[in-house]
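A.B. asks: Here is my input, please return the structure:
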Amino acid sequence: MKVAYFTNDQVPQFSKEKTVVIIFSEFAQLEKSEENFDCIIVADSKIENTIKIIEKIRKNIQFYLLPIFTNIENAEQLLSICDGDITRESWDVLVKKAQAINELRSLLVLPTVPFDLDTKVLQYTFTRENIIITPRLDWQTKALYVYPLLKILAVKTNDDLALLKNLQDRNLIEKETLHDRLHCCSKCHYAHINYIDTCPSCHSINIKEVDFLHCFTCGHVAAQDDFTRGNRLKCPRCQAVLRHIGSDYDRPIENYHCLDCEDNFSEAEVIAKCLMCQHSNTLDRLVSQPIYSYKMTELGRLSTANNSIADMYNVFDILNYLTPQHFNQQLNWILQLAERHLEINFGILAFDIIGLDIFVQKEGRYAGHMLLEECTERIRQTIRTTDFTTRTSENRLWLLAPQTSAEGSQLLGKRLRAIADLTQQHDGIKLTFNIIVLFSGDISLKDETAETLIMKINEDLDAWRD
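C.D. replies: This next block holds a predicted model:
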């Protein structure tokens, strides 16, 4: 076991004879070292220094997955970014932890250049089995909560909630525990809200709570102070003496008075004013934001271990999606209809999405997923609600367009190609859709089935790809 040890004090004796300890005082020394370490211990006597060193390690592409242990007692804030505390656990236990992490780390394709945060989060979570990505309350942040693991792995400022939602949408992580539910400004989505009671008539905040009385004799309603005459109650309008509540007077439901418009009311109108952008929200316009902890799914573990981008194509499975089996049934049905009824026609389009792997290598997985989401939305706007889609491999999509002419089918193919062209980046990288368009009038319908038709199109697409 080779240990990098950061300390400003004496190094303790380790129980294992085969443990090699190399002392560092600054992170720059570790960066220059050519040793391959099995774990890192950060044992500075000041927690501020410990946090700074750990942050540099976790942000560094070379060391961020290494096991880190600390000797700071009662440092709960370090638990989500470290792997153990040498003041609480024996060295033998920590060695077993380090070995387990390094064994999983050896299964990954480790990067040599900086890459996107979601991959770092997935790889870190993969190497720590049963780890939970947990939020921590932080009033200085936009959402009032931060995820320490994401914060320490990130090289630049990042929207934690958006990244976690992205990973969840791809089924790579799943919700574990609901910690809180925030209400955020509908304009800027900040969770710093001030709730203000206002007048329902003029919306002024210049209101006060008042005890009102209602005279049964004349019906006059006013503040209790207006009825008080010495040590008795007397109506200021009809001069009736009010002795018994329920027979002479009662207390109306109104208990607020507006000092601007003089209106009396029973319930104030609550306005939620954002302390960031000053926007005034009604309560029903506030955006609900649940705060969860998360854990990795089995698909997430498999995708991370294989360094696969297959999960990213799942965004297309919401476009009037049918399973391949049901898509074939629908295609068989319309083939039979078209054979019997000349007025029935349809178009079928199949296309491969080419270039996502190159885009992800250049721009990162998160950017790749956002690009596919944009493509999905544009395709959604292009197809009709009566059209059906399916996916027979990770990047091969099918579209069945009932009652579509030959011209309409070609126009649809042209619009799909235009969507791919819109993905071009400033450096020329873009997605390509290899599209085959077929019209029912060009298909020999006699004895044709969905299976045989799809097999022919698959062969043409495979030949195109080769």
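
A.B. asks: From here on, just use CA atoms for contacts and neighbour counts.
C.D. replies: Noted.

A.B. asks: The residue nearest to R105 when sequence neighbours are not counted: what's it in contact with?
C.D. replies: Nearest residue to R105, sequence neighbours excluded (CA to CA, 6 or more residues apart in numbering): T127, at 5.8 Å. Counting by CA atoms under 8 Å, 6 or more residues apart in numbering, T127 makes contact with 65, 100-102, 104-105.

A.B. asks: Which stretches in the stretch 51-200 of the chain count as strands?
C.D. replies: Taking DSSP state E, counting those that start in this stretch as the criterion, the stretch 51-200 of the chain carries its strands at 68-70, 84-85, 136-137, 145-146, 173-184, 193-198.

A.B. asks: looking at those strands, which is closest to K414?
C.D. replies: strand 173-184 (36.5 Å; CA to CA).

A.B. asks: so the closest one versus strand 193-198, what angle?
C.D. replies: 30 degrees (axes from the mean of the first three to the mean of the last three CA atoms, to 10 degrees).

A.B. asks: Now restrict the contacts of T127 to buried residues only.
C.D. replies: In terms of neighbour count (16 or more other CA atoms under 10 Å), the buried residues within these are 65, 101-102, 104-105.

A.B. asks: now what about the host helix or strand of T389, what contacts it?
C.D. replies: For T389, the host element (DSSP states H and E) is strand 388-393. The contact list for strand 388-393, computed with CA under 8 Å, 6+ apart, reads 317, 319-324, 327, 397-401.

A.B. asks: want to put them side by side, so please do this one too:
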Amino acid sequence: MTSYRFAVIGTPHCEDLGATDRFEHSTHLLKSGIDYDAVIVSGDAESDPAELERLRRTSTYALKPLFTSKSAKGVAAALSDGAAPESIKALEEICRSYAERLSMFNRGRPPLGLEAKVLAYLWMRGSEKVLAVRDAAAPQFYQYPLIDALADEPVNAAVWLQGLAQRGLLHTDHLIDRIRLCSHCGSGRLNYIDVCVECQSMEIRRQPSLHCFTCGHVGHQEQFLKDGTLVCPNCMTRLRHIGTDYDRPLENYHCNNCSAFFVDADVEARCLDCGTHHTPDQLHVREIRDYALTESGMLACRQGLDQTNLNYFGQLSMVGATSFKVLLDWQLELIQRHKAPSFVLLGVRFRNLAQTLARLGEQRGHALLDTLVERMQEAIRDTDRCTRTSEEHLWLLLMHTDQQGIDRVSQRLEKLSTLFVGDELQDIALSQVACVAPRDVVSEENAELLLARLTGEL
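C.D. replies: The predicted model follows:
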């Protein structure tokens, strides 16, 4: 049985952890040279996120479980695994689970580089996220402490995470904030000021005006006041009734620089860091979100980040999900216009495949995948194309195939069910759904909608 070692930085939060080693600061722990399986930052040390950050920046504790003694917020929440469990047994179970998942990451290869380390961190923790933390001192007001800690050199974390999201490895749950940044230096420290619509001067003020109906003169309200009555300074007509003799124009702003009148001032954004002047539409808009692994991300973590060599299903003329959707959209457009060529989109779902592979372990799980791919190669042609949208969902685009053709393919795929026998494999269930074009194509339906409709039937 594996023996685990734990350490506490600060004051222990409960007596059940009395068997752990204790250190006053993280620097003392690092100098000890001992490789602990988990660390709890507690007591006075818990209020200092630098303790967690110092540990995360090391290669030893970059991915290991780091806890706080109570529910954390802000930077501490972004860098830690939350509140520590109350017993040694629970800690051991977490360490065992993390170690098992890390052994399956990227087919056992150690995570090297920022991308691999971030994906491994999320893979080991399942539903955890890369959290955005508000920081008024930061030029862009938000930071991703985990990315900053795991990166070997400075990186624009927001842009870097968006890149992984565009590749389908990460996804976002909800919008936290939307900020506007200087288009020159990228700073979010902006000052919004009202300026004249004519000369862009800041020397403007709100000033009530009057409009004489007799001569059409528009001027400041003070110019019309004479001996307690309203008199037009241009034609000297006495203004008695509003709406009949005069009215108040909408132009309530006056520029002291060019004497222009206008309804609403223009808004100008001035960067407080570099001094660049912008109109609001020239600013860069950035959405702030938390990030988590997508199904495709989890699939990459399991099968290997180098998809060209380590993707088992790559032997089946596999293409990326985005490329597959582009290809499918093209075929749907041809169907809409020319009613040809005929094709079949076949969806195959292996229910509980991921859980079964995890239960079988690395060696037996890969052996099952080898056999599965070999059988599927017998059912499809070299000209067909495939993609996976999750660990359980496989999609096949079978060109120039009709109902009879898909029936034959389905029968061959049904034989795969013979692989899933025995107590260890009985949880895997194979289901199929097919769309035969042009017969089953819905008008104005694109690839995204078609895949979503068929996924619901699976």
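
A.B. asks: Mind checking the TM-score on these two?
C.D. replies: Aligned and superposed, the two chains score 0.62 in TM-score terms (TM-score structural alignment, normalised by the length of the second structure); 327 aligned residues with a CA RMSD of 3.8 Å.

A.B. asks: ok, back up a step: among the contacts of T127 of the first structure, which are located in helices?
C.D. replies: Among these, the members found in helices (DSSP state H) are 100-102, 104-105.

A.B. asks: Between the residues you listed, which sits nearest R251 of the first structure?
C.D. replies: Using CA to CA, those come closest to R251 of the first structure at I101, 70.2 Å.

A.B. asks: separation between the spatially most central residue of the first structure and K187 of the first structure?
C.D. replies: Residue closest to the average C-alpha location in the first structure (CA atoms, centre = their mean): K165, at 1.9 Å. K165 of the first structure sits 20 Å away from K187 of the first structure, going by CA to CA, to the nearest Å.

A.B. asks: Next: E377 of the first structure.
C.D. replies: From E377 of the first structure over to K187 of the first structure (counting by CA to CA), the distance is 23 Å.

A.B. asks: go on, W398 of the first structure?
C.D. replies: Taking CA to CA, one finds W398 of the first structure at 39 Å from K187 of the first structure.

A.B. asks: got it, and E31 of the first structure?
C.D. replies: Distance, E31 of the first structure to K187 of the first structure, using CA to CA: 44 Å.

A.B. asks: Kindly report the same for N255 of the first structure.
C.D. replies: 33 Å.

A.B. asks: what residue of the first structure takes the place of F224 of the second structure?
C.D. replies: Aligned counterpart of F224 of the second structure in the first structure: F227 (TM-score structural alignment).

A.B. asks: Quick check, that match in contact with Q239.
C.D. replies: No. Using CA atoms under 8 Å, F227 of the first structure makes no contact with Q239, being 9.3 Å away.

A.B. asks: which of the two has more neighbours?
C.D. replies: F227 (23 against 13; other CA atoms under 10 Å).

A.B. asks: what's the neighbour count on T157 of the first structure?
C.D. replies: Using other CA under 10 Å: T157 of the first structure sits among 7 other residues.

A.B. asks: For P111 of the second structure, which residues are in contact?
C.D. replies: Here P111 of the second structure is in contact with 117, 120 (CA under 8 Å, 6+ apart).

A.B. asks: brain fart, A38 of the second structure
C.D. replies: So A38 of the second structure contacts 5-7, 64-67, 91, 95 (CA under 8 Å, 6+ apart).

A.B. asks: out of these, what pair is the most spread apart?
C.D. replies: The span of these, defined through CA to CA, is set by R5 and F67 at 14.2 Å.

A.B. asks: out of these two, which sits in the busier spot?
C.D. replies: F67 (25 against 18).

A.B. asks: hmm, back to that, distance to L335 of the first structure for the contacts of T127 of the first structure - can I get that in a markdown table?
C.D. replies: Listed next are these as a markdown table, based on distance: CA to CA, whole Å:
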| residue | distance to L335 of the first structure |
| --- | --- |
| L65 | 55 |
| A100 | 56 |
| I101 | 55 |
| N102 | 56 |
| L104 | 51 |
| R105 | 52 |
